[in-house]
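# Need a 3D model of the sequence below.
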Amino acid sequence: MPEGTDDPRLSAEGELALARLALDEGDLQHAADHLAGAIAYAPTMPEVHEALAHLAARAESVLDLFPLDQHPFIGTVVARAHLLAAAGRPGDGLELLAAATGHAPGEDWAGVPWVSAPELAAQLDPDQIARALMQVCAGVPDPVPEQAREPLWPYLRLARHAVAAHPRHGLLLGAASALARRVGAITLAVDWASQGARELPSKLSEVWLGYAYRSAGRIDEALAALRRAVAYDPDDLSVYADIAGTLADHGRLDEALTWVDRALARDPTFDCAVHTGHRLRYRRDGDLAHLVALADFARDHPDDSHEHNDLAECCHGQPWLGRVPPATEAVVAALRQLARADEPAGEGRLWLSGLEPPSALRALLTAVPALSLAVERIPAPDPREPRRPVTHRLWRYDGTTPVPAVGAPSDSAVERIRRLAHPAWPHPPAAYDAAVGLATVTLDDLLGLLAYPPPPPATELGRTLAEHDPALWTRSVQVWTCLGLLHHHTDEPWPESTRRRVLLDLVWGVEDWTTEAALFALVTAAWVDPSVRTEVARVAAERLADAVEVAQGRPVSIRRSLAWLVLATPQAEPAAVATARRVLAQRPAGRPVPRQRRFGQLWGRMWRRLTRHG
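Okay, the predicted model is just below:
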């Protein structure tokens, strides 16, 4: 599609003007090229079609000016379609328009008079119309969002005319039903599919009828039609998966799994049944092992029949499986309210009853550079010290003020992480794959990004996080940086690798958000590499156990997040899982309460609620 324009019609007029100049000079090929550009910008603009007709009148073989090479420009395809229709070959033209719609369904490629003309359907072979409608359906979602349906109305009008002209053609009726279902014409879809099943009893007709009934909410009739489809072709296991999905969507999980098992009994590697089965079993009992097995299957079978979203559906919105959990520290609550304040914060002093993670404190100090911190006491064990001896220290302390112990990252590293960081991902293996873009970032830069997270980019996501939750952006940067560490020197064997040593140092370093980020990276490594699962499960168990022990003497703000990480760990130790569930069942412990002695401007009502005057 053309890019770089805010006004498609204006761009089309520019292309049209150039086409007319080329026509006046007799340069027909350049005229054709500019008309292809014009029709891509404005496919229904009458002036463009008039110029196309003028070109056809001038050229001996106008179709040769719009060739279909290996990767044709979409404007060339659409222009050729209209020329074919004008030359008495509307069926061939229709197929090209359907191909264009499948490639770019949001454009009104078919919104021209000849496609919607009632007489067209009578002129065409109904098989050809059915193929075109099926091609359109293959390129659009089911259902099509209501706001995106307008470009498909010409095809629905064509379907109406075609059914009227060929009322007993079963394949056409089924294809027309499939289109009607996608654009929300459900009653019409059921009528056409029912008629098609009567005229052409077959597996495909029953599948179309089942889908139509399902869209209409007539579930028992939908299941009956799909079962009839199975009777026609017991070896088409995709229908088994459809039946299972329909049953599961209506709370009949046990029945659904019997159909999955029937399909797997015929072919244990049939991808639709495997994906559906693991998703439904996870829905039934919540056992992470089903999702890990699904990820393993997807890794070992990259050539599945089509793309599946079952793993992403199960991980969506779940802490660490599909998103970064929000921070819970008291200073972060203050930072969120500060981000929403109408006026910038002035200088002041903030008292804390206890020390919070250095990343949290740095986020606040970065937002309010004139702020000074005062901590009432340092409980044992000292939160400024690593939990185990480490080589790579990310933080040091100036009294109670955290200071990065590493250098700032380079501009190129900052630019990369700002393009990549996001608080959500489809599932851990997808996050791992996406982080490969950080593979060439140096170790010093990666460590620098953890301690000096850059401000969010000037994107919609960046502006939203800056306004509502700046801490979530910082946490996202740290998570993706640690995922980038997984790609650092992957030629090194894991047991002796730099990436493993650094991540373990971060896990056992000063208690911090980077602890969570590094442990998530290790958990992600376990998702994509079964050979590291035993070690990662042990590390996750030990890190949670340490947090639970420390929490007996002082607050540990990352403890619940560590519990979620254990529950996201492949082959997690049963005792650690039990501990994680106990932690999450407890009400969150009280947080250190900040109070403020203000020397400058007010920080907003919500800030004052979180502080007390000195």
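# contacts, neighbours, all on C-alpha from now
Fine.
# tell me the contacts of the closest residue to Leu449 other than its chain neighbours?
With sequence-adjacent residues excluded and distances taken as Cα to Cα, 6 or more residues apart in numbering, Leu449 is closest to Pro409, at 5.7 Å. When contacts are counted by Cα atoms under 8 Å, 6 or more residues apart in numbering, Pro409 touches 444-449, 452.
# Could you also give me the structure for this next sequence, so I can compare it with the first?
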Amino acid sequence: MAAGRLRQAAFHLGQALFHDPGVVDCYTALGEVAEAAGSSGAARELFKGDGTSVFPGNAAAIIALMAAEGQVADAVELLGSLVGVHPEKPWAAAPWFGEQQIPPVSVGIAVSAIWGAVDNPAPPETVDALAPWLALARKAAADPAAGADVLCALSALARRLGAHEEAIAWCGAAEQAEKAAGRVTQQTLIMLGYAHQDAGQPERAIEVWERAVALPPKNADLLLDLVDLTHDQGDFAQSLSWAERAVAADRKGVKPRAALLAARYRAGGKGSDADRLAELVDLALAHPEVPYLRTCVSRASEGAAWLQAVPPPTEAIARAFGHLAGTESDGGRVTDVSSRATSLEAPTPTTLFHTRFPGSTIAVPDPSEPDPRIPAATDFGPPLWTYDGTRATASVPPPAPEAVDLLHRVAAGIWADPLTAYDRAAAFSKLDAADLLGLLAHMPAPRDAPWVTVQRERPLYWERLAQVWVCLGILHHRPEELWQRSARRALLLRLLFGPDDWTVDAAAFALCVAAWHDPGHRTEIADAVARRYRHAARAVGRRPTALHDPLALVVLICPGVDAGTVALARKNLDREGPHWKDPRRWALPKWSRRRDR
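This next block holds a predicted model:
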């Protein structure tokens, strides 16, 4: 300024305001720039830049100059737009802000630009930055001139900042004002419902939105809100009813269609469940720009076997593992174990048991037919496990330490839905086939403290889950190869048709996910899964089989499996009992997508 380079001075002042909009000296210097320029109008020109865009700090300077000229209402409206771009900045810390009474309509315009840009709920730092705006909203809400639209906008900001009682009260006042005028609008009731919902009052929100639905116009988005809220309340029948109405209101919309498919799947229909699920997944993959579709996939997957919860180990040796591991955790020592099993169990848990307790011996009788040691087919490579009598041995060497570390990073929880799992499993693409197979055959013990704790209640569950993660990772192995001749296809089919083991149904599930991602391969994958299931089903009623139930559950979600195989799977599962029908008890911490509201 001393050298007369006012534009350069304006540049530095804009940078300072962006760094900290609350520094009082910045506004003092701004007055000096205006005085040197001859007027506030001339000073504003210094901050406009090239005329195509304005730096946020420069915009704050222009707005402050307007306020100094007495255009405070206009300044508040413009500052709201600036806050909408950078809500984490304390723009309202400017000394001119909040000094005068602002017309409610101007506050409503400003606040409307802010609440749409703020997360719900807002993070603590944003709540602090927007505290002056909440104070301004309170002044505006107390003004008799505040109309219903303004009160609803103020409510939207308040609920994001945690002022739930005021948010409800302001929308309630808006409804009363509209009643007095002779007509309550749908929009006011929608905003009142959101205020109740964010305050943790879902029943009140549903009641208000039911009144809103009865008002014009037809509103598919409102119906979807009711779908979501009733689903979250566990009222799946009502959620399905609202989804049907949403489709009727918007027959071409992908969101109502996805909500209906998820609601029907969740409601538990039979016969075409896998088809509904496949159509839902197809919609989500075809429209990645619509996050709500992935929410619907997660909703359909919630608590469902394989879609979210991997079936837990059911082998007796897994329970024995948990008992002995618990003994050691309590300070005891397990030096040797000698026991007799009633039947041959899967090689993965058996090997894990012998690895943890190397002095153990378990006498196992020769299995009845069909022999679980014999691969269903060897067309795609040698089996992962070979047998010497009843003792299984891995046919591949252990993985590299780097592969083990990667597994622990990826397999930190269960997934919200298979699409989320597929995305996360892409981290395994850096591993070669030897390490992928090595992880499956030489599964490490869990490292993370929560999983170590889980071992007491669900012995070997992490190892079971981790094998599924690895099989999903195989889907990303050499992705440039065409599926039909790809190494990933050969690896998964090699596992699928191997001896009875956890890796069989893990591979079947991974193939099911592959079928969702590429409809062109569904027929081949469905045929392979059905063939392996029918081979496993021969054991039902003839010998103990831990493979049947989880593999049957894959059949029920795999698209394209023939009706006869699906019927057989349902029949055998019903014979086995109801335990498989409530996998919610398997639920553990999961990787999930943030749900945008």
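# what's the counterpart of the residue nearest to Leu449 of the first structure in the second structure?
In the superposition onto the second structure, Pro409 of the first structure corresponds to Pro399 when matched by TM-score structural alignment.
# Is the residue nearest to Leu449 of the first structure in a helix, a strand, or coil?
At Pro409 of the first structure the chain is in coil, as set by DSSP: H, G, I helix; E, B strand; the rest coil.
# what does Thr386 of the second structure give?
strand.
# Relative to Ala360 of the first structure, how far out is whatever residue of the first structure lines up with it?
Matched by TM-score structural alignment, Thr386 of the second structure corresponds to Arg396 in the first structure. Counting by Cα to Cα, to the nearest Å, the gap from Arg396 of the first structure to Ala360 of the first structure is 14 Å.
# quick one: which of those two has more around it?
Looking at Arg396 of the first structure and Ala360 with other Cα atoms under 10 Å, you find the greater number of neighbours at Ala360, namely 22 against 17.
# Tell me which residue of the second structure lines up with that one.
Following TM-score structural alignment, the counterpart assigned to Ala360 of the first structure within the second structure is Pro349.
# Tell me which residues touch the nearest residue to that match once chain neighbours are set aside, please.
Once its chain neighbours are removed from consideration, Pro349 of the second structure has its nearest residue in Ala318; the separation is 6.3 Å (Cα to Cα, 6+ apart). Ala318 of the second structure is in contact with 349-350, 353, 459-460, counting by Cα under 8 Å, 6+ apart.
# helix or strand for whichever residue in the first structure pairs up with Ala318 of the second structure, which one?
Ala318 of the second structure maps onto Val332 in the first structure when the alignment is built from TM-score structural alignment. Using DSSP states H and E, Val332 of the first structure falls within helix 330-340.
# So what's the gap between the helix or strand that that helix is followed by and the chain middle?
Sequence order places strand 348-352 as the next helix or strand after helix 330-340 of the first structure, per DSSP H and E. Using Cα atoms, centre = their mean, to the nearest Å, the distance from the centre of strand 348-352 of the first structure to the centre of the chain it belongs to is 41 Å.
# cool, and stretch 497-516 of the second structure?
Taking Cα atoms, centre = their mean, the mean C-alpha location of stretch 497-516 of the second structure is offset from the chain mean by 24 Å.
# Tell me the residues of the first structure aligned with it.
Correspondence between stretch 497-516 of the second structure and the first structure is established over residues 508-527, with TM-score structural alignment as the criterion.
# Name the residues of the matching stretch that are buried.
With burial defined by 16 or more other Cα atoms under 10 Å, the residues of stretch 508-527 of the first structure counted as buried are 508-527.
# just to revisit the earlier point, can you tell me which of the contacts of Ala318 of the second structure lies closest to Ala169 of the second structure?
Closest to Ala169 of the second structure out of these is Pro459 (51.6 Å), distances taken as Cα to Cα.
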